[in-house]
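Student: What follows is a predicted protein model with its sequence.
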Amino acid sequence: MNALHQYLFDTYRAARLGEPAPPEPGAHDVAVLRALRDRRRFERVLAGRPPRGPVGTALRTALRTVAGRRPRPRSC
């Protein structure tokens, strides 16, 4: 049984019992991913590191260079 089958069973049961329908599968995926990203950023700040990792910093620098703008000098 997959998530869709379980959702259909739960919807049927809720309709028969007069309860509110459960949320659709995947309805809160974006919120969960945002919360995970925010938590990781928070943990990095607590550890004394920049909120973004080296991959994000390198990607932003590369995109800025490709866009024709020179990267801003980093302040120490």
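Tutor: Nice, thanks for sending it over.

Student: contacts, neighbours, all on C-alpha from now
Tutor: OK.

Student: List the buried residues for the host helix or strand of Val45?
Tutor: Per DSSP states H and E, Val45 falls inside helix 29-46. For helix 29-46, burial by neighbour count (16 or more other CA atoms under 10 Å) applies to Arg41.

Student: Look up how far Arg40 lies from the residue sitting nearest the centre point of the chain.
Tutor: Note on the chain: the residue nearest the mean C-alpha position is Leu33, at 2.2 Å, using CA atoms, centre = their mean. To Arg40, Leu33 is 11 Å away according to CA to CA, to the nearest Å.

Student: can you check Gly48 too?
Tutor: Taken as CA to CA, the span from Gly48 to Arg40 is 13 Å.

Student: just Leu46 next, same as before
Tutor: 10 Å.

Student: try it against this one:
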Amino acid sequence: MQQHMIDSYRAARLGAPAPPVPGTHDVATLRGIRDRRRFEAVLAGRLATGRLRAALAHLLTPHHHRHPPACH
């Protein structure tokens, strides 16, 4: 925030346009990161979407034991 104030002051003195407010491009940046991860997942042959849901479903579904429990 302090850097933005300094840059705004400098721009006003030089007659230049003010810099964007901090956080202006955060959503676009996060969207770009998400899209890049999806793209890399597709290139690697993994699911591009729903990976978290698939992982949770895998963890929450009952699995059959590799060895049946011993009968007593």
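Tutor: That came in fine, so what should we check first? On a predicted model such as this, the values are computed, not experimentally measured, just so you know.

Student: which position in structure 2 aligns with the residue nearest to the centre of structure 1?
Tutor: Using TM-score structural alignment, the partner of Leu33 of structure 1 in structure 2 is Leu30.

Student: wait, what's in contact with that match?
Tutor: The contact partners of Leu30 of structure 2, taken as CA atoms under 8 Å, 6 or more residues apart in numbering, number zero.

Student: any shared contact partners between Gly48 and Arg40 of structure 1?
Tutor: With CA under 8 Å, 6+ apart, Gly48 of structure 1 and Arg40 have no common neighbours.

Student: tally of neighbours for Arg13 of structure 2?
Tutor: 9 (other CA atoms under 10 Å).

Student: for the one 10 residues further on, same thing?
Tutor: Gly23 of structure 2 is surrounded by 9 other residues when neighbours are defined as other CA under 10 Å.

Student: where does it land in three-state SS?
Tutor: coil (DSSP: H, G, I helix; E, B strand; the rest coil).

Student: who touches Val66 of structure 1 in this structure?
Tutor: Here Val66 of structure 1 is in contact with no residue (CA under 8 Å, 6+ apart).

Student: Now do Gly56 of structure 1 against Leu63 of structure 1, distance only.
Tutor: 10 Å.

Student: Could you do Glu43 of structure 1 as well?
Tutor: On the measure of CA to CA, Glu43 of structure 1 and Leu63 of structure 1 end up 26 Å apart.

Student: same question, Arg37 of structure 1
Tutor: 21 Å.

Student: Count the residues that sit near the residue nearest to Met1 of structure 2 when sequence neighbours are not counted.
Tutor: Spatial nearest neighbour of Met1 of structure 2, chain neighbours left out: Pro22 (7.1 Å); criterion: CA to CA, 6 or more residues apart in numbering. Neighbour count for Pro22 of structure 2, taken as other CA under 10 Å: 10.
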